[in-house]
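[1] with the sequence up front, the predicted model follows.
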Amino acid sequence: MMKFFKGLLSSMSIGITVGLLISIFFSSLFQLKEIQPSSNEYMARFSSPIVALTVAIVIWAFMGAVFYLASFIFMTDRFSITRKTVYHFLLTYCGYTGLAIAAGWFPYTPLWLVFYTVIFVLIYLVMWYLFMKSARHLVAEVNKATLG
């Protein structure tokens, strides 16, 4: 149980770090005088920049948690790899999309949602392909070592 919480905290920390680095990058890119965790529309929702940043940090932590928790789908033996992949995709897409909208990363309009979905699916497919290729290589190495 302690290993679970350490992994969760680590993933949340990674989410916060990535979110902070992205906000620094875009704040620099747009030559802002102060760091801004998201768009002007996002910032306008809050009474002060510190409140906006605090909420953003919580959202980034939840993003890290979504991906950590989704990884447990692949640890069950009850489902086929196809079913695991579909469940993993749905959990990460729904969880991350909701958090990305809350973080103000894109406007909540049908056109942006379609654009975002296409990008998410393409990235997911590339990562899936790379993981499957790696797994096939690992299985081949194990079979080669076992069978001689």
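    Cool, got the structure.
[2] please make it C-alpha for all contacts and neighbour counts, starting now.
    Noted.
[3] and the longest helix along the chain, which residues are buried?
    For the chain, the longest helix by residue count, based on DSSP state H, is helix 110-147. For helix 110-147, burial by neighbour count (16 or more other CA atoms under 10 Å) applies to Phe120.
[4] what about versus this one:
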Amino acid sequence: MIKRIIKNIFIGIPIGITFGLLVSLFYSYQVGDGFYQPSQQMFITHFSNQVNALTVSIVLWGLLGSLFSVTVLIFSIDSWSLARRTLIHFGLTVLGFLIIAYLAGWYSLSLRQIFGEIMTFVIIYVSTWLYSMFRTKKNIDAINQKINSSR
């Protein structure tokens, strides 16, 4: 299991960095001032220059990618029920996401913003989970149909 965790850490790092760069590019275009911003201005002002802000952002994006890549291994624990795996996965990912997103300057420590981040996370999580469940059910139905047609 340790080998799988280490492997997933290194798989998650470039995925997180790529996702972070794409989101930051989108954010920079939305701001519309023609300059690249790795994060919100309140985050960038904590650093002496944008290169340092970008470096820290890249590290945080890599951590975020690793978080999601490692926590997916929870679903391979067959001795746990699907509900238990889902709740533990959700709890770990939402907690890790909130910590990393706060460090990245994506929100401030106000109840309203924390609630907004959690609700956004819940909507994305539930949507992804439902998609995975429907896709898995479709695959199982296809396998069952092949088994039944070969009899």
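    Received the coordinates, thanks. Since this is a predicted model, take the numbers as computed values, not measurements.
[5] just the TM-score for the two chains, thanks.
    TM-score of the superposed chains, computed with TM-score structural alignment, normalised by the length of structure 1, equals 0.91; 148 aligned residues with a CA RMSD of 1.7 Å.
[6] quick one: the longest helix of structure 1 aligns where in structure 2?
    Mapping helix 110-147 of structure 1 onto structure 2 (TM-score structural alignment) gives residues 111-148.
[7] average distance between the matching stretch and structure 1?
    Aligned to structure 1 and superposed, stretch 111-148 of structure 2 gives a mean residue distance of 1.2 Å (mean CA distance after the TM-score superposition for structure 1).
[8] Ile57 of structure 1 is in contact with Ile16, isn't it?
    Yes: under the criterion of CA atoms under 8 Å, Ile57 of structure 1 makes contact with Ile16 at 5.8 Å.
[9] what segments of structure 1 are helices?
    Going by DSSP H, structure 1 shows helices at 2-29, 40-44, 49-71, 81-102, 110-147.
[10] which residues touch the third one?
    Contacts made with helix 49-71 of structure 1 from outside it, assessed by CA atoms under 8 Å, 6 or more residues apart in numbering, are listed as 7-9, 11-16, 18-20, 36-37, 42-43, 45-46, 88, 91-92, 95-96, 99, 102-103.
[11] try the fourth one
    In this structure, residues lying in contact with helix 81-102 of structure 1 by CA under 8 Å, 6+ apart are 59, 62-63, 66-67, 70-71, 73-74, 106-108, 120, 124.
[12] which of those residues are buried?
    Buried, going by 16+ other CA under 10 Å: Ile59, Phe62, Met63, Val66, Phe67, Ala70, Ile73, Phe74, Phe106, Phe120, out of the contacts of helix 81-102 of structure 1.
[13] farthest-separated two in the contacts of helix 81-102 of structure 1?
    The most widely separated members of those are Phe74 and Pro107, with 32.2 Å between them, by CA to CA.
[14] neighbours of Ile17 of structure 2, just the number please.
    Look at Ile17 of structure 2: counted by other CA atoms under 10 Å, it has 21 neighbours.
[15] for the one 10 residues further on, same thing?
    For Tyr27 of structure 2, the neighbour count with other CA under 10 Å is 16.
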